[in-house]
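sequence-free structure coming up:
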């Protein structure tokens, strides 16, 4: 996979190390790909705490504390769900920041309201609060997932470490 580049990951690492902070991931549609990109960088154990792959709704509830009512009312691919996932990743780790994905990578599963390629990404930090963005990526399953990973990693710099 082409990632955000070693320079971006190195910049994320440097900023987290300088603050003596760590990051955690909580991933659904990206299936641990963000954590894989982070841990591909030597020395990442200094700034990466943990990764949660919560593909099922049950695991989102059990591991991250996402409320059943949130999933029933808004669905797994929603702003409300990724914000709860981001908070849960912080609560259930020793991280100061979290990055989260939940989406519809395809080829099936899309609807008119949430077409294939729809991904909600959230970033949260103890000092900066939580924010979420909906992005609709184009392409096949691998392309949607790859774009989501890159966007999520770039967002760490834009949203959390600005």
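Perfect, I can see it now. Treat the numbers as computed from the prediction; the structure is a model and nothing was measured.

going forward, measure contacts and count neighbours with C-alpha atoms only.
Will do.

now the host helix or strand of residue 69: buried residues?
Using DSSP states H and E, the element containing residue 69 is helix 68-74. Residues of helix 68-74 classed as buried by neighbour count (16 or more other C-alpha atoms under 10 Å): 70, 71.

could you do stretch 73-88 as well?
Across stretch 73-88, burial judged by 16+ other C-alpha under 10 Å covers 76-88.

show me where the chain has helices.
Using DSSP state H, the helices assigned to the chain run over residues 6-19, 33-39, 57-64, 68-74, 79-91, 141-155.

residue 125: which of those is closest?
helix 79-91 (7.9 Å; C-alpha to C-alpha).

what angle do that closest one and helix 57-64 make?
Orientation check (axes from the mean of the first three to the mean of the last three C-alpha atoms, to 10 degrees): helix 79-91 against helix 57-64 gives 40 degrees.

put this next to the previous one:
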């Protein structure tokens, strides 16, 4: 793991530990890399509860309770889907904090409306505080989009844990 991701993951874990909080992730385009960054740190089991890789729409519906109507109207890569993913994550996991990531890592799959590199994030605390982000990591290859997405998700978790 690179040092920037390691430092960000350690920061999330330290803030959650200080509050006695647990965390979970719901990931699509990152394929579990956010949770992987957290669990690469020894002793992370006191904070990290679980992660779901819901790559397909069917998994988003079955595991996280994302509405098929939302997917039909807005698609998997949308702020609406990211919000429903994190809400479902917190409902299922019961953790203090969670983050969702859904996007188009490329190299294919993009369109004029939803280009390669578009990623939607939602992070939420159990008390309801929600932050959302929309990023377009233009000009990056698949690995770069996924790396940037992991850093963004960790940053959002840190922001909520402060």
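Structure received. Keep in mind that this is a model prediction, so the values were computed, not measured.

still on that earlier bit, residue 107 of structure 1: which of the helices of structure 1 is closest?
With C-alpha to C-alpha as the criterion, residue 107 of structure 1 lies closest to helix 141-155 of those, at 6.1 Å.

surely residue 13 of structure 1 meets residue 45?
No: applying C-alpha atoms under 8 Å, one finds residue 13 of structure 1 not in contact with residue 45, separated by 10.0 Å.

who's more crowded, those two?
residue 13 (23 against 13; other C-alpha atoms under 10 Å).

quick check: nearest residue in space to the more buried one, chain neighbours excluded?
Spatial nearest neighbour of residue 13 of structure 1, excluding adjacent residues (C-alpha to C-alpha, 6 or more residues apart in numbering): residue 47 at 6.4 Å.

go on, residue 38 of structure 1?
Per C-alpha to C-alpha, 6+ apart, closest to residue 38 of structure 1 is residue 44, 6.6 Å.

distance check, residue 59 of structure 2 against residue 85 of structure 2.
Using C-alpha to C-alpha, to the nearest Å, residue 59 of structure 2 is found at 11 Å from residue 85 of structure 2.

again with residue 128 of structure 2
For residue 128 of structure 2 relative to residue 85 of structure 2 (C-alpha to C-alpha), the value is 14 Å.

same check, this time on residue 6 of structure 2
Counting by C-alpha to C-alpha - residue 6 of structure 2 and residue 85 of structure 2 are separated by 25 Å.

next: residue 93 of structure 2.
Counting by C-alpha to C-alpha, the gap from residue 93 of structure 2 to residue 85 of structure 2 is 12 Å.

ditto for residue 3 of structure 2
In terms of C-alpha to C-alpha, residue 3 of structure 2 sits 28 Å off from residue 85 of structure 2.

and if you look at residue 161 of structure 2?
In terms of C-alpha to C-alpha, residue 161 of structure 2 sits 19 Å off from residue 85 of structure 2.

before we move on, the earlier item: got the helices of structure 1 as JSON lines, with distance to residue 135 of structure 1 columns?
Below are these laid out as JSON lines (distance: least, C-alpha to C-alpha, whole Å):
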{"stretch": "helix 6-19", "distance to residue 135 of structure 1": "21"}
{"stretch": "helix 33-39", "distance to residue 135 of structure 1": "16"}
{"stretch": "helix 57-64", "distance to residue 135 of structure 1": "21"}
{"stretch": "helix 68-74", "distance to residue 135 of structure 1": "17"}
{"stretch": "helix 79-91", "distance to residue 135 of structure 1": "11"}
{"stretch": "helix 141-155", "distance to residue 135 of structure 1": "8"}
